[in-house]
Structure formats: C-alpha cells, structure tokens
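Undergrad: build me a structure from this.
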Amino acid sequence: MTTTVLLVDDQPLLRMGFRMVLDSQPDLRVVGEAGDGATAVRLTAELAPDVVLMDVRMPGVDGIEATRQIVASGGASKVLILTTFDLDRYAFAGLRAGASGFLLKDVPPDDLLAGIRTVAAGDAVVAPSTTRRLLDGFAHRLPDLDDTGSGPGHRPFGAGPGRDGADRLARLTDRERDVLGEVAAGLSNAEIASRLVLAEGTVKTHVGRILGKLELRDRVQAVVFAYEIGLVRPSANPPRHPD
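TA: So this is what the prediction gives:
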C-alpha cells in the first residue's frame, strides 16, 4: 500500500527537500504542498492524505491551529508535527490539538521515513520514554493553551484538571489506571507487563481499552492526558535543552 503525504511548511526549499526524500520511497507519495495552515486545512479536506507533515510557525493560521481543525474535521488524516527544541511548548500544544507525534526538523531521513510510516499505521511516532523526557522538560512552565497563541478554552481531547478529565478517568478500572500510569512513566508494554506481572498481550489489550475509554488516538495523547489530569507529575529536575 502507498502512504500519501501532504507537506506543510512555509519554506519552499524545505518542502523540496522533504519531497525528494519521500518520493525516493516506493511506498510513500507526496500528494500536495502547503505554505500556511489555512491551505493545509483545505488541501487535507480535498486530498485526504494519510499523513500531514506539519510545520508549526507559519503566516496566518499556524500549524497548531491547522492541526486542531484537521483533527476536529473527523477525517482519517494523521498529523505529524515538525519542531525544534526551542519550540517544545508548541510541540506539546500540537499534541493537545490532536497530532499523532512530532519530529525535529533536523531529523535524519531514515527517522523521518520511519516516523511517517509509524503515524500512518495508527501509532505514535515518539517513543514513550522520549515523550516523558520532553514533557518533563517543560511541563513546569507549560502555560494554558492561551499562552501558546492558540486561543483560550480549547481542550481538544478533553483532558485537563477539570471535571471532564476527572469524569473520563473514572471510566477506567483500577488495573487500567495502573497501566495508564506506567504508560505515562515512559514504559513499554513489555516493561509494564514485567512490573505489573501481566502478559504482554494483556497489557496491549489494556492500552487499547484505555485509549477507547478516554477517547484518545494514541499513547502520546495518553501521556499528555495523564499529565493534564495530574495522574503523573513532571520530574523535579527537568532536563535542559540547548538554546
């Protein structure tokens, strides 16, 4: 099967570079390009790509708002955010908006290709441990979405410390809540199975049920939910990122 991709970046040279990498693969096909978020939303509706490779900072509608609109439309297209270390807060906002993961803009070509394929398959592109380190790094200073420039009051998948998040957490059994905590701690299914003395297949089943009950798309959103609801807390000494 061929995975179709929409490239979204306001820099034509970057789009050209990404297109060359993707078009070199027999299972990937670029079906369109956009230089701003509004065009990205329109082309996603028209072309229904499997994956939207989304820049964050663009003129007009930015990548976060475009991601929110694409996810809210209910289509099958998955969004993969492109970011840099100094834009961590935008990466987090993108995940809250419904993106299936993120990559750094200087990612090696092989990792970019693997990430696109992973997202197209319905999984998160970021390993749980990497997600945990990222969230630990800036959860201390994370503002409400209002401070990201994405507007007030948006809770795309209903997380957060409010009543809605607590009500959804209450849908889980005690064992599912235990598994969610381990997922948020950055453990793989095998590690969770070992810690909770379960079969790995049972853990996988629990994770699927957790995502369904909480109305989440993947493990990345599960980690975000766990942070927002207060099920886990950021480390006392977050890692430092380069300026």
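Undergrad: hey, let's count contacts and neighbours off CA atoms from now on
TA: OK.
Undergrad: enumerate every residue touching residue 91.
TA: When contacts are counted by CA atoms under 8 Å, 6 or more residues apart in numbering, residue 91 touches 81, 82, 83, 102.
Undergrad: return the subset of those lying in strands.
TA: 81, 82, 83, 102 (DSSP state E).
Undergrad: buried set for stretch 208-221?
TA: 208, 210, 211, 214, 216, 217, 218, 219, 220, 221 (16 or more other CA atoms under 10 Å).
Undergrad: mind checking which of those land in helices?
TA: The members of the buried residues of stretch 208-221 that map onto helices under DSSP state H are 208, 210, 211, 214, 219, 220, 221.
Undergrad: could I get those as JSON lines with distance to residue 56?
TA: Conversion of those to JSON lines gives the following (distance: CA to CA, whole Å):
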{"residue": "208", "distance to residue 56": "29"}
{"residue": "210", "distance to residue 56": "29"}
{"residue": "211", "distance to residue 56": "26"}
{"residue": "214", "distance to residue 56": "26"}
{"residue": "219", "distance to residue 56": "21"}
{"residue": "220", "distance to residue 56": "18"}
{"residue": "221", "distance to residue 56": "18"}
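Undergrad: the structure of the following sequence is requested for comparison with the preceding one:
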Amino acid sequence: MTIRVLVADDQQLVRTGLRGLLERDPEIRVVAEAGDGREALRLAAELRPDVALVDIRMPELDGLTLTRLITGDPDLAGVRVVVLTTFETDQYIFEALESGAKGFLTKTVGREELCRAVRVVAAGEALLSPSVTDRVIAELSRRPEPARSAPERLSALTAREREVLAMIAAGRSNTEIGEALRMSPLTAKTHVSRIITKLRVRDRAQLVTLAYETGLVRPGGTPPDGTPDR
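TA: As a prediction, the model looks like this:
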C-alpha cells in the first residue's frame, strides 16, 4: 500500500529535497507540494493525504495554526501531521504537540529516519525523536511539580496499563512494548488504544505529555518511586 504525502514548506529547495528523499522509498509517494499554510490546508482537504509534512514557519497560515485546523477537522481525521522544524531556534515544539501533531522532525534528518517517520505515523502511531522528546521533557520539568491529586487522573488505569503508559513516554513502539512485557504487538496496541480511551486524549503524543504532567514518569525516564523505567 502506497503512503500518500503532502509536503508543505515555503522554501522550494526544501520541498524538492524532501520529495527526492521520500520518493526513493517505493512505499511513499508525494502527491502535492504547498508553499504556504493556506495552500496546504486546501490541498489536504482536496487530496486527503495519509501524512502532511508541515513546516512550522510559513506565510498565510503558520504550521501550528495549520496543524490545529487539520487535526480539529473531522473530515480530515485521516490526515496525520508531522511537523518540520529547525529545532535549535524554534520555540514552538511543545505547542505543536498539544495541537495534535503526530511526529516531529528536524530539517537535518536523514533519508532513512524521514521515511521511517512517515511510515510510523501513517500506521497510526506517534513519533517523537529523542531530541524532541528531550525538549518536551525539559519544558515539563520547568513547570511546577504535579499536585498530589494529579495521579488520580490515572486511577482508571490498571497496573499493566500504567506500565505500558510509562513505556510510551519513554518512546517505545508497540513492538518494543510487546517484547518488554512479553505480549504480542497487537496486544500492546490494544492496551494503548484502551489507555487513550480511558484518559480521553487524542493520541500517543498527548499520552507522553500526560505521563510527565502527572508524575508517572519524570525527566530522565524515572518513575516516581525512583526505580529506572524499563
């Protein structure tokens, strides 16, 4: 099955480079390019790509606004957004996460990582690269310590589901979770779906945020009891 991708960036050279990298993968096809956010929104509605690679800084509509408009439109529920950023100077990663982006990539990413990200996100999972995860954790660590009542938000979860949530926060895929907990990837995926439903969040990316906000996992990958996260 071919993964259909929309590339949105205001720089022609970047769009051309991304297309060239992506289309070396026989499973990926770039169906359109957009030079600004408004054009990207129109093309997303018209073509319904599987994945939209969106630059944060664009004219007309910036990437954050575009992400919110796409993820907030029920008619575009099948379009998954991956944010492109210059990272070192961009201050909006955390906001993009909360806006519903399914993945984050820097513009220095290599071809294999780029194509892997597209495949992972197209399959319905969220992708947070280690550098971006570190940035999200750093932002959360600057916030006040969770209130004692915060863990009550996780009271609906079983002990196994809390284990799975901690592994999601550590960036583990369904396959890796399954291997660590001796279950099939399908069973791991079922646990993830149940956790999302119970906690009433949009996706895995928001689960990562919630895990840190509630104190289930702390910066450095350590649970509240001080034992290293598996």
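Undergrad: tell me what the one helix or strand residue 194 of structure 1 maps to is packed against?
TA: Residue 194 of structure 1 is part of helix 189-196 when elements are defined by DSSP states H and E. With contacts defined as 3 or more CA pairs under 8 Å, 6 or more residues apart in numbering; DSSP states H and E, the packing partners of helix 189-196 of structure 1 are helix 174-184, helix 200-214.
Undergrad: out of those helices, deepest packed?
TA: helix 174-184 (a mean of 19; mean count of other CA atoms under 10 Å).
Undergrad: burial count for the residue nearest to residue 76 of structure 2 when sequence neighbours are not counted?
TA: Residue nearest to residue 76 of structure 2 in three dimensions, not counting chain neighbours: residue 70, with 6.0 Å by CA to CA, 6 or more residues apart in numbering. Neighbour count of residue 70 of structure 2, defined by other CA atoms under 10 Å: 25.
Undergrad: could you look up the SS state of residue 70 of structure 2?
TA: With DSSP: H, G, I helix; E, B strand; the rest coil as the basis, residue 70 of structure 2 sits in helix.
Undergrad: to residue 190 of structure 1, which of the helices and strands packed on helix 189-196 of structure 1 lies closest?
TA: helix 200-214 (5.6 Å; CA to CA).
Undergrad: where's residue 19 of structure 1, which helix or strand?
TA: helix 12-23.
Undergrad: ignore what I typed, I meant residue 4 of structure 2.
TA: Counting by DSSP H and E, residue 4 of structure 2 is part of strand 3-8.
Undergrad: excluding chain neighbours, what is closest to residue 47 of structure 1?
TA: residue 31 (7.3 Å).
Undergrad: list the contacts of the helix or strand containing residue 46 of structure 1.
TA: Using DSSP H and E, residue 46 of structure 1 sits in helix 37-47. Residues outside helix 37-47 of structure 1 that contact it (CA under 8 Å, 6+ apart) are 6, 8, 31-34, 52, 58-63, 65-67, 69-70, 75, 77.
Undergrad: that one vs structure 2, average distance?
TA: Relative to the matching residues in structure 2, helix 37-47 of structure 1 has an average distance of 1.4 Å after the fit, by mean CA distance after the TM-score superposition for structure 1.
Undergrad: related to what we said a few turns ago, can you redo the helices and strands packed on helix 189-196 of structure 1 as CSV with distance to residue 20 of structure 1?
TA: Listed next are those as CSV, based on distance: least, CA to CA, whole Å:
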stretch, distance to residue 20 of structure 1
helix 174-184, 36
helix 200-214, 35
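Undergrad: nearest to residue 24 of structure 1 among the ones you listed would be which one?
TA: Using CA to CA, the nearest of these to residue 24 of structure 1 is helix 200-214, at 33.9 Å.
Undergrad: so which elements touch that closest one?
TA: helix 163-169, helix 174-184, helix 189-196.
Undergrad: redo the ones you listed as JSON lines? Include distance to residue 110 of structure 1.
TA: Putting those into JSON lines (distance: least, CA to CA, whole Å) gives the following:
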{"stretch": "helix 163-169", "distance to residue 110 of structure 1": "37"}
{"stretch": "helix 174-184", "distance to residue 110 of structure 1": "26"}
{"stretch": "helix 189-196", "distance to residue 110 of structure 1": "24"}
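Undergrad: tell me the angle the following helix or strand past the helix holding residue 19 of structure 1 makes with helix 12-23.
TA: Downstream of helix 12-23 of structure 1, the first helix or strand assigned by DSSP H and E is strand 28-34. Calculated by axes from the mean of the first three to the mean of the last three CA atoms, to 10 degrees, strand 28-34 of structure 1 forms an angle of 160 degrees with helix 12-23.
Undergrad: which residues touch strand 28-34 of structure 1?
TA: Contacts for strand 28-34 of structure 1 (CA under 8 Å, 6+ apart): 2-10, 15, 19, 22-23, 40, 43, 47, 49.
Undergrad: now restrict those residues to buried residues only.
TA: 3-10, 15, 19, 22, 40, 43, 49.
Undergrad: ok, so of these, who is nearest residue 117 of structure 1?
TA: Using CA to CA as the measure, the one of those that approaches residue 117 of structure 1 most closely is residue 3, at 7.5 Å.
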